[in-house]
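>>> got a predicted model here, sequence first, then my questions.
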Amino acid sequence: MAEEEEEFTEVDIGCSWTLTGALIFAMIIFYFVNWPDDDIKRYTWSIINTTLSIFVAVMSFQGCEEVLMEFVIHPILGAFPTGSAAIARVLCGFGVFLGWLAVAHLVIAWFAGLVCNSEDASKLMERKWVVADAMRGDHGEEVPVANVVQGHHSKGIASVKGVEVFVSSRAVLHEGYERRTKCWAMLFAHMAGFAMISAGGDLQHWDPFMSSPAYSWLAVVICALFLLLIFSFTARCLYQEGGEFAEARKLYKEEGKDAEDDIFCLAVSFLCVQSLRFTFSGSLPSKLGFYHSVETEARQATALYVSAVAMVVVMVVTALFLRGECVNARLKSLIVGTASMGFAWCVLFGTRAFFDSWSFLEEKKITPATIEGRVLLAMAASLFSCAVIVVLDKIEDGLQDSDGEQLHKLLKNIITGLSILIGFTWEHTFDGCVEAMSSLWSDKLLGKLTMTLTIVVIVVPAWRRFILAKVVDLQKMQHEKKGAQAKIQDGYAQPMSEGSSSEEESTARLMC
């Protein structure tokens, strides 16, 4: 008797496509993180790093905001406030943002060592020998000086349990402060950025500003000026160098300014694209960027892709051709960062609109309204970013000698923009998964918060200890490589000065 053919449901087919796609996607990422080219490897790790930060920050902020709305804002002002209650809702949004900004600065100061610092400042920059072999389980662990059998400057060989391993001399305590500060600065900066997006969205959806696209753009200008005013205050009152804990103050200033720049670029770029979509369609999207009508989404896909190209043009022109005498350096950085993230938002919403209007996906019931469709959109965005990484590497290899520093900053902003694109597509996917699973709970909010907390507790330690640490190491390796190349060029350009060491020159050549 012939074996009966198994019948598969739509859920079975959807799970099969998802698992197969996930396997292929994971292997592609594996290829990229082990690529022979150091630049591609660094770009890939940077995107993974920023993507995870955005993913965790979005889920954490949304959980906190839902609790705030459920138990504070809605009971006091109502779910759909009007009149003076609507004004109070807008002011509450900006107040919540200021609260998140204050928390971000406090966290950065704490991990930088400015708050309750019990460490001896003289030991902060003390260098110690550590294992420098990423394939070993004890990578980064301290090695006693007596075990170092051959060492010169920052690199050497040591005997560990009878085996010779590569070691490097590093300021372990300072690097620990730096890594922890960078981790929590990124996370809380993104959460503050989403708080500003929420506040700006409340302003854009207030009746006077949602009456026309022009007034919606005015709301964007108000938010940008508000942020610049706040940041000028923090620059004047909080960022001081020198004195006691000089290294901690320097680290706090560096990470604090980077956090503020991320907040500005993230919030203003999203609000700009919201107003841009309002201009194209005549209808303002929701605070999260969605339309209730699929037809409204579909009409603006092409316009959003054209806008994405325009954002790239603004970014390149500002970064490479707008010199310091024309605009303040930090303002220039904010323009480039905002344009790069604006590019990501345009591609994200344009692709979502394209997928919504694609009849093939609609027939197969895998539009972005479904979990399978969200996974497909996230994978498409991720693969697009992988292709862009290869193109960026070719551009950097061809142009790095002409304007290396400006090009490096530009590429860094593009990487951040790609991270926004990937981070939000995957966050939207997992948010749908969390909502689907929480629907099984009697208290859906409690279920969603529980699963969100579980994801955060699992992801954050792994991200900080392994992925962020990898990115920091790769960036330092690139810095050392550039320094070695500069020494070689100086050596070719001029004769070696008296007393200079030929050993240092050979070391520089070796590092390259």
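Structure's in. What do you need?
>>> contacts and neighbour counts: CA atoms only from here.
Will do.
>>> where exactly do the strands run in the protein?
128-131, 148-152, 155-160, 163-170 (DSSP state E).
>>> pretty sure P213 is touching Q274, no?
No. Applying Cα atoms under 8 Å, one finds P213 not in contact with Q274, separated by 9.6 Å.
>>> between these two, point out the one with more neighbours.
Q274 (28 against 22; other Cα atoms under 10 Å).
>>> the structure to be compared is supplied as follows:
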Amino acid sequence: QGSAREPGGTCPADPPRHPAPHPQGLRTTSMRAQAIRALRVLVALALAAPAVAEEAEVSQANLGIAVMLLGSVGFMMGLFYLVNLEDHQLRKYSWQVISSTISIFSAVLLFQAVNGIAEEVFLGEDAPAVLRLGVSVVHMLVWFLFLQLALAHISGAIGAPPKGEEQLEQMELQLKCWAVLLGHITGFAAINAFSTFQQQVPRHWWATLFVAPLAWAVIFALGKITDAFRTHVALADDGEIDEAERAWHEETEETENDVIGLAVSFTIVQMLRFAISGELPNVEGEESEEAESSHSDLATFGLLVAGVAFAILEGIRIVFIKMQFKRFTPQLRNVVAMSFAWCLFFSSQWFLSAHFFRDTTGMTKALVLALFVTAVALGMIIILQKAEELDETDEDIDEVLRAIVLGLGILIGFAWERCFDVAVASITARVHFVSPATSKLGMA
């Protein structure tokens, strides 16, 4: 902007002026461009995310269906093989396992469905613990009473007795069928009642251990009361116990022993899992996904060894303590057999969850667990059958081996019920015109 003039007295022409870009304007333009680019990236991710999620969901569904197809076909082929073996004893065990599996499968589903309806009617979301315990105990007593009355009616002790050899044989078959099924339902009702109580005791392993002998004492006392009732009914008509009444008495006693075996063994194994892992599972024996997949191999091995120890100690007792008790001895045998079976099931669950299903839950995991437990249990049944054929084993040892076989059958049924439970929950969650409990009851 100087005032000097060029020679000749004229001023130089001013050059055209172009203002320099302002720094603030450059920053604004740059930020706008970055924002547009970021928006484009977000839109692209938003459009791609559903496709990725859908692809992952479809892949997971395909995996579940594939495992279900191969597993179910393989399972059925294995059953056909077992029930057509040349060995008569193995064929017999195979049919016993199938019977126990179907019974426990149906029993758990029916109990859970009825229990779900009872909780909907009598309990809310925030029902106090004492009320939950009361409802579970009453539910157990209702099933226990229904068991007694149903078997009394089927046997003819209450109502028309069977006439003739054919009716007597038909009655015995019906009595055995319903005794097993109702006994398993009552057993899971007892598990629910005493596991609910176990959740409310102080969180120490010795406090949770106290629940097992309490359950044994309570169910044993109920059995003594019903024993006196059965004797009174049998002698009330003619002063004698006929063949039908004797069958009613024997089947009911055996069923009550099964109830004790289920309830006491489950509470014992709940205590063992709590002592090993430091976390008490819920009423149904379930843990959180994080806890289930965090168990070490040492903890898994410890739980399995505890189950094997039950069977070994029972064998030692039989060898060195020859004293027999009419009710206590078969009850102890059932408790030992079922404790071994529960330990085998939950240690298998811990192992598979820790090594193969850390990030996978749901149907695929439950199905693989059921197939794994089935394969292990069937292999053990073959080994136990061979052990029973040895000349070195006496009748008492053979009784324990047979009880373990029946326990393994219950184990297989429970594993498949867990698998089916996941499937039922997935279906009933999408049924909106009836409650999930009612849907489950209908499917059961």
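Structure's in. What do you need? The shown structure was predicted, so the numbers you read here are calculated from the model rather than taken from an experiment.
>>> of the strands of structure 1, flag the one that's most buried.
strand 128-131 (a mean of 23; mean count of other Cα atoms under 10 Å).
>>> let's have the strands of structure 1 in JSON lines, adding distance to S442 of structure 1.
Formatted as JSON lines, the strands of structure 1 follow (distance: least, Cα to Cα, whole Å):
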{"stretch": "strand 128-131", "distance to S442 of structure 1": "51"}
{"stretch": "strand 148-152", "distance to S442 of structure 1": "61"}
{"stretch": "strand 155-160", "distance to S442 of structure 1": "56"}
{"stretch": "strand 163-170", "distance to S442 of structure 1": "53"}
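>>> all the helices of structure 2, in order from the start?
23-82, 88-122, 129-155, 164-198, 205-209, 211-236, 243-277, 289-292, 297-320, 328-355, 363-388, 395-428, 436-443 (DSSP state H).
>>> V283 of structure 2 is nearest to which of the ones you listed?
Nearest of the helices of structure 2 to V283 of structure 2, taken as Cα to Cα: helix 164-198 at 5.1 Å.
>>> which strands or helices does the closest one pack on?
Under the contact criterion of 3 or more Cα pairs under 8 Å, 6 or more residues apart in numbering; DSSP states H and E, helix 164-198 of structure 2 touches helix 88-122, helix 129-155, helix 211-236, helix 243-277.
>>> so the first one corresponds to what in structure 1?
Per TM-score structural alignment, the counterpart of helix 88-122 of structure 2 in structure 1 is residues 38-72.
>>> re the thing from before, most tightly packed of the helices and strands packed on helix 164-198 of structure 2?
Most buried among those, counting by mean count of other Cα under 10 Å: helix 243-277, with a mean of 23.
>>> so that one matches what in structure 1?
Going by TM-score structural alignment: helix 243-277 of structure 2 matches residues 247-281.
>>> the matching stretch vs structure 2, average distance?
Stretch 247-281 of structure 1 differs from its equivalent in structure 2 by a mean of 0.8 Å after superposition (mean Cα distance after the TM-score superposition for structure 1).
>>> swap in stretch 20-32 of structure 1?
Superposed on structure 2, stretch 20-32 of structure 1 shows a mean distance to its aligned partners of 1.4 Å (mean Cα distance after the TM-score superposition for structure 1).
>>> buried ones in that stretch, by neighbour count?
Neighbour counts over stretch 20-32 of structure 1 (16 or more other Cα atoms under 10 Å) mark 25, 29, 32 as buried.
>>> so which of the helices and strands packed on helix 164-198 of structure 2 is nearest I397 of structure 2?
It's helix 88-122; of these, that one is closest to I397 of structure 2 (Cα to Cα) at 16.3 Å.
>>> which neighbouring elements make contact with that closest one?
By 3+ Cα pairs under 8 Å, 6+ apart, helix 88-122 of structure 2 packs against helix 23-82, helix 164-198, helix 363-388, helix 395-428, helix 436-443.
>>> columns distance to F266 of structure 2 on top of the ones you listed, output as TSV?
TSV is the format used below for these (distance: least, Cα to Cα, whole Å):
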stretch	distance to F266 of structure 2
helix 23-82	27
helix 164-198	7
helix 363-388	17
helix 395-428	12
helix 436-443	24
